[in-house]
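Q: A structural model of the following input is requested.
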Amino acid sequence: MTETTEAEAQPANDRENQLIMTLKDGDVRIQLRPDLAPRHVERIKELTRAGLYDGTPFHRVIEGFMAQGGDPTGTGTGGFRDRGYADIPAEFVPAARARFLRGTCGMARSQNPNSANSQFFIMFAPGDFLNNQYTIWGQVVEGMERVDRIARGEPPRTPDRLIRMRVAADAT
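A: Okay, here's the model as predicted:
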């Protein structure tokens, strides 16, 4: 089995499985991967449609590695469990199906593989050590240069925020 690209995995016109993430420098388009992680994609869309990602900070941004956000507390310890969103079981796939490459979107978690809730990360560079250890739910297909401009730090002194996220099918 060979690695699939985002274009092979999902039709480019499948707006139900695309996110538009608005950052300070403009929009980023993410192709969702329900073929790899159906429960995680559904959760991302649920939280997006509820507006729960809007205004959340990128609280952990490591040069040459990734930008992490999706925590309403901005501390790296939060999620939306208190709003009825239970943790999601891992949906790991073998590296032969998908790998952590530049622009890959993965779900953050604690040491427990089944603890993903709302936090996610976007890779700045390949990270093979994450393969089959973290769930891949999407791939940036447009606007990665905007992700590259997110303020660095753990946490950044002045964190950038996810201004707005929406499912492309809902965008007006």
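Q: alpha carbons only for contacts and neighbour counts from here, please
A: Noted.
Q: residue contacts, residue 73?
A: 56, 79 (CA atoms under 8 Å, 6 or more residues apart in numbering).
Q: what's the first-to-last distance across stretch 58-73?
A: 11 Å (CA to CA, to the nearest Å).
Q: now the other sequence, so there's something to compare against:
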Amino acid sequence: MRYLLALLLMLGLASAAHAQARGPSAADLKAPPELPKMTAPSKILGMLPQNDPENILVLDLSSGGRVRIAMRPDAAPKHVERIKTLARQGFYDGTIFHRVIEGFMAQGGDPTGTGTGGSELPNLEAEFNELPHVRGAVAMARAQEENSANSQFYIVFQPVMKLDRNYTIFGRVISGMNWVDAIERGEPPQNPTRILQASIEADGKPAPEAPAPAENLGGVLDDLGVSLPTAQPN
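A: Here you go, the predicted model:
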């Protein structure tokens, strides 16, 4: 009897060990009927932090929409401070998205609208981090030199992971991505979308009124026999 009990115990342990070592089955991969609610830790890179009005950039676009961007001073403190400084100076007000590529990104922040301009502040040292180029990520544009970011930034339409750790991501769109999707395409666009106002949410600036549709100047000039030049890509 003692030997029989020992044998049964050994068989039971072997069976348990085999169950622990097996791979996942189809049943294991099925989600439960109701997934547990989870909140993302605010300090983990790649996760959006809790919304802090002092670190939310608000872009009011000429299309009539408002875009809110949660900035990440924990990942790129100098770049976030630069954006806040320029926004509060009104630097971005009236600037255009001058380089907008379908399926890639919308770039703006250049007061000249050519892609070659910037602010009078010194260029920033790169703050490459682990934030990913997922849809809605916002990063600083730069020249070939890594430490050449100044005022220009871009918003990606879809994931572009090959850019990770090569450009400084400082935030991500948390609302109004539909207005980002509606930004006029082109290099440069013939009818570029403008930033009517850039502000920090903590300052509580109301959205400006969208400009009324312009008069059909082209039709008037056609009647007079005058033609307007069209913008050509670089």
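Q: Now the TM-score, please.
A: The TM-score (TM-score structural alignment, normalised by the length of the first structure) is 0.91; 161 aligned residues with a CA RMSD of 1.0 Å.
Q: Residue 128 of the first structure maps to what in the second structure?
A: Using TM-score structural alignment, the equivalent of residue 128 of the first structure in the second structure is residue 161.
Q: Surely its match touches residue 130?
A: No - judged on CA atoms under 8 Å, residue 161 of the second structure makes no contact with residue 130 at a distance of 10.9 Å.
Q: Name the secondary structure element that contains residue 189 of the second structure.
A: For residue 189 of the second structure, there is no enclosing helix or strand under DSSP states H and E.
Q: Find the nearest non-adjacent residue to it, please.
A: Leaving aside its chain neighbours, residue 189 of the second structure sits nearest to residue 98 (6.5 Å; criterion: CA to CA, 6 or more residues apart in numbering).
Q: For residue 198 of the second structure, which non-adjacent residue is spatially closest?
A: Excluding its sequence neighbours, the residue lying closest to residue 198 of the second structure (CA to CA, 6+ apart) is residue 59, at 4.7 Å.
Q: just residue 136 of the first structure next, same as before
A: Closest residue in space to residue 136 of the first structure, ignoring its immediate chain neighbours: residue 106 at 4.4 Å, by CA to CA, 6+ apart.
Q: Can you check my assumption that the one you found lies in a strand?
A: Yes - the assignment for residue 106 of the first structure is a strand, going by DSSP: H, G, I helix; E, B strand; the rest coil.
Q: give the contact list for it.
A: Contact analysis of residue 106 of the first structure by CA under 8 Å, 6+ apart lists 120, 121, 122, 134, 135, 136, 137, 138.
Q: Quick one: these as CSV, columns for distance to residue 87 of the first structure too.
A: CSV is the format used below for those (distance: CA to CA, whole Å):
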residue, distance to residue 87 of the first structure
120, 13
121, 16
122, 20
134, 14
135, 13
136, 16
137, 15
138, 18
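Q: can you pick the most crowded of these?
A: Per-residue neighbour counts (other CA atoms under 10 Å) across the contacts of residue 106 of the first structure peak at residue 136, which has 31 neighbours.
Q: Give the equivalent position in the second structure for residue 166 of the first structure.
A: Under the alignment (TM-score structural alignment), residue 166 of the first structure pairs with residue 199 of the second structure.
Q: So what's the residue count around its match?
A: Applying other CA under 10 Å, we find 27 residues neighbouring residue 199 of the second structure.
Q: With residue 2 of the second structure instead?
A: By the criterion of other CA under 10 Å, residue 2 of the second structure has 6 neighbours.
Q: For residue 8 of the second structure, see how far away it is.
A: Residue 2 of the second structure sits 10 Å away from residue 8 of the second structure, going by CA to CA.
Q: Can you verify residue 171 of the second structure is assigned to a strand?
A: Yes - applying three-state DSSP, one finds residue 171 of the second structure inside a strand.
Q: Thank you, goodbye.
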